[in-house]
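Undergrad: I'd like to go over a predicted model; first the sequence, then the structure.
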Amino acid sequence: MPENSHAETIAVLQQYALHIQYIEDFGRVKKIYSDRGVFALKSISPHVGIDFIRNVQTLYQRGYNRIVPIYQSKDGRYAVLHHNKLYYLMPWLESLESGERDVRHKQMFRELARMHSLSIKEIEVDKEDREAHYERTLQAWEAQQEFLDEWIVSCEKKWYMSPTEMMFCVYYNDISQALKYSIRKFKEWFEQTKEEEKVRTVVTHGKVSLKHFVSDNRGYGYFINFENSRVAPPHFDILPFLVRSMKTFPIQCNDCVDWLYNYIRYFPLKEDEMLLMQSYLAYPGSALDAVKNYVERKGNKTELDSVKELQRQYWFLKNVEYVVMKIEEIENQKKAAAKEEQSPQS
């Protein structure tokens, strides 16, 4: 461990009643062996520290205890500021990755749902702000549809298209349909919420992944790394994880659907929350970026690079499409079943 880093770590640990025996360096995390056990000392930017500590304290106060605890210093602080870095101390917990990967995913989503349900808070929203956000987003998305329609015409007029242009012509319908679906769901969301004055928020983790969900020797799961946490709608946690899971070779990610509905089993999403999530999930932003970057010649990509990039983004789009259509099917079935229950018995 570098001498300067070691000296800084010792200086910070003096704020805790620990007798240090040995320190291992893992970059921003130091593994501390002491007379009172093994701990992790982590450094973060002070700019995120205030929200991070506040959100963790909120979860503690609401009774959510599946967070690796943060220890207070001798003077009662949850974090120590030293040389423009914020340090916090927690127990060192090894991740026990025994058992099926899918089981761990479902356990993580169940805990995420429980964390969200315990931290619900309705906040007031300005109807004019919501409408302005809606108009800006809708205008941008409709402009992208116009861009797609104009470029397909331009490509098809050519006698000889480049490989990327030919590939775009093949993929155009799928990209366009994804964008239209996203716009339709966005409009449905706005129609449902335009008169509402409040929106439901939760404490989000901000960086949900199996790396940040560890288990103890009893099999209990705990979240770590709340540095990106914020108060936001629940889809701020769900969507990024699902998107990362689908950025791969072509797959039918039934697991993604199962994880989502395992979450919903413990924390049901309102209809407008589901509509907004469907809209954002379906939005083909990566494919649109790949096309625009080619048209505007951004970067130094060769034709082969552009073809590969568009191919990757098309795979991702089709992976998302499968999941979006599964969600649509399930939601339609739920609506039909609810309607049947409400209809008079014959």
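TA: Happy to help now that I have it. Numbering: from 1, shown residues only.

Undergrad: only C-alpha atoms from now on, for both contacts and neighbour counts.
TA: OK.

Undergrad: in the stretch 51-200 of the chain, which spans are strands?
TA: Using DSSP state E, counting those that start in this stretch, the strands of the stretch 51-200 of the chain run over 80-82, 85-91, 121-124, 198-204.

Undergrad: can you list the buried residues in the second one?
TA: Applying a neighbour-count criterion of 16 or more other Cα atoms under 10 Å, one finds 86-91 buried in strand 85-91.

Undergrad: check stretch 321-335 too.
TA: By 16+ other Cα under 10 Å, the buried positions in stretch 321-335 come out as 321-324, 327.

Undergrad: again, but for stretch 178-196
TA: 178-183, 185-187, 189-190, 193.

Undergrad: Serialize those to JSON lines and add fields for distance to L281.
TA: Output for the buried residues of stretch 178-196, formatted as JSON lines (distance: Cα to Cα, whole Å):
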{"residue": "A178", "distance to L281": "10"}
{"residue": "L179", "distance to L281": "10"}
{"residue": "K180", "distance to L281": "13"}
{"residue": "Y181", "distance to L281": "10"}
{"residue": "S182", "distance to L281": "8"}
{"residue": "I183", "distance to L281": "11"}
{"residue": "K185", "distance to L281": "10"}
{"residue": "F186", "distance to L281": "11"}
{"residue": "K187", "distance to L281": "15"}
{"residue": "W189", "distance to L281": "14"}
{"residue": "F190", "distance to L281": "16"}
{"residue": "T193", "distance to L281": "19"}
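
Undergrad: put this beside the first:
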Amino acid sequence: MEEIEPLLRQYDLTLEYGEEVNSKVMKIYTNKGPYVVKLLPNSIDQQFLHSYSSLRQSNFNQFVPIVLNRNQQLISHYNGQNYYVSPWLPNEPEDEREKRHQYLFQEMARLHKQTEQNVTLLGHEVSKHYETYVKELEENKAFYEAFVEKCEQKLYLSPFELQAVTYYIEVSRAIDFSIKKIEEWYEKMGEKETSRISLTHRKISAHHFLYDQNEKGHFINFEQARYASPIDDFLLFITRIARTTPVQSDDCVNWFYTYQKEYPYTDEEMLLFLSYLAYPHRICSLIKQSHTYPYTELEKNRKLVKAYWQFKNIEYVVMKLSEIEERKKREAEAAEAKATNE
């Protein structure tokens, strides 16, 4: 505790007591109340500072602010390390898990909406991305197919090979679905000259959404934030929470549409989102690198099974979202036809 006292003097804070939350975060009690001291990677760059500057300039204020030091800087350098200090929030909501996540994604939608920017699409960016992505999908599908054909020529298969052969049809169909959606996206983009981006958090979770004494939620941990397509936050969130045993996550579907009510994706964003989400990238990577892994057969097989569980969890969400979007499309077309006839 005594070692950080010189750091705290940069904020005119006197340390009374402190406790370690984890290896990077310390809760401190001072003469001016409780604060958090967080250690940052030495590689932290201007992107982090730019993200916080964008937050402060936007109308979005549901984030825990960083306390400026005596030099009016966000980051303090001490003993060769980078730190920042922010107020400590009690984070003691009485909300159930469902209500807490509904609130989180309402605020995430507001974050994206209030930091939205339009960017010009230069040259052949759309066609280049489309061609590169489709090429990757087709190459991975072809590699997987060749791997399966080679396995089928063997009399005995290893556990990894047996699982890989078993999963091939499902993975192949998922890749075909992903290609179909990216083709629809490419057609929709047409001659579009602009696209929208927002400040994306990139580590969205209930652990990074804390409540103050008035039970208002605030985002923390913007170290990886950057401007990107608003679909990125939900892609990263679903990919992360899907790394479990098999489960049908209707909650995730509900949270997605909570977000959509506040800040709906465009038709193009929805197609791109479904294409990215459906792509079983983790399984394809394991198959492609199966001969170079320094793992035992048991470890390789365990990784493949876990990747398959993640794929199936995501597949359920993709199918539910696709069904809902198709139904909405049919209803809109029917309403338009009815209005035309009248």
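TA: Yep, it's here. Please read these numbers as outputs of a predicted model, since none were measured by experiment.

Undergrad: list the TM-score for the superposed pair.
TA: Remark: TM-score between the superposed chains equals 0.92 [TM-score structural alignment, normalised by the length of structure 2]; 339 aligned residues with a Cα RMSD of 1.9 Å.

Undergrad: which one of the buried residues of stretch 178-196 of structure 1 is nearest E124 of structure 1?
TA: The closest of the buried residues of stretch 178-196 of structure 1 to E124 of structure 1 turns out to be T193 (Cα to Cα; 12.5 Å).

Undergrad: which residue in structure 2 lines up with that closest one?
TA: The alignment partner of T193 of structure 1 in structure 2, by TM-score structural alignment, is M189.

Undergrad: K31 of structure 1 too?
TA: K31 of structure 1 maps onto K27 in structure 2, by TM-score structural alignment.

Undergrad: work out for me the element the closest residue to its match other than its chain neighbours sits within.
TA: In space, and not counting its chain neighbours, K27 of structure 2 is closest to V36: 4.8 Å by Cα to Cα, 6 or more residues apart in numbering. Secondary structure assignment for V36 of structure 2, by DSSP states H and E: strand 33-40.

Undergrad: about what we covered before: so what does the residue nearest to K27 of structure 2 match up with in structure 1?
TA: Counting by TM-score structural alignment, the partner of V36 of structure 2 is A40.

Undergrad: give the helix, strand or coil label for the counterpart of Q10 of structure 2 in structure 1.
TA: Under the alignment (TM-score structural alignment), Q10 of structure 2 pairs with Q15 of structure 1. Following DSSP: H, G, I helix; E, B strand; the rest coil, the label given to Q15 of structure 1 is coil.

Undergrad: next, count neighbours for Q15 of structure 1.
TA: A count of nearby residues for Q15 of structure 1, using other Cα atoms under 10 Å, gives 16.

Undergrad: list the contacts for it?
TA: Going by Cα atoms under 8 Å, 6 or more residues apart in numbering, Q15 of structure 1 touches 73-75, 80.

Undergrad: let's see it at 6 Å
TA: 73-74 (Cα atoms under 6 Å, 6 or more residues apart in numbering).

Undergrad: so how far is S154 of structure 1 from it?
TA: Distance from Q15 of structure 1 to S154 of structure 1, counting by Cα to Cα, to the nearest Å: 67 Å.

Undergrad: center of structure 1, which residue is that?
TA: P240 (2.8 Å; Cα atoms, centre = their mean).

Undergrad: quick one: what's aligned to that one in structure 2?
TA: Checking TM-score structural alignment: P240 of structure 1 goes with L236.

Undergrad: re the thing from before, what helix or strand is the nearest residue to the match of T193 of structure 1 once chain neighbours are set aside on?
TA: Of all residues not flanking M189 of structure 2 in the chain, E268 sits nearest, at 6.7 Å (Cα to Cα, 6+ apart). When elements are assigned from DSSP H and E, E268 of structure 2 belongs to helix 267-278.

Undergrad: what span of structure 1 is that helix aligned with?
TA: Under TM-score structural alignment, the match for helix 267-278 of structure 2 is residues 271-282.

Undergrad: all helices of the stretch 201-342 of structure 2, in order?
TA: 231-241, 250-262, 267-278, 281-288, 297-341 (DSSP state H, counting those that start in this stretch).

Undergrad: the second one vs structure 1, mean deviation?
TA: Helix 250-262 of structure 2 differs from its equivalent in structure 1 by a mean of 0.8 Å after superposition (mean Cα distance after the TM-score superposition for structure 1).

Undergrad: burial measure for E273 of structure 1, as a count.
TA: For E273 of structure 1, the neighbour count with other Cα under 10 Å is 18.

Undergrad: let me know the angle separating the helix holding E268 of structure 2 from helix 231-241.
TA: Between helix 267-278 of structure 2 and helix 231-241, the angle comes out at 20 degrees (axes from the mean of the first three to the mean of the last three Cα atoms, to 10 degrees).
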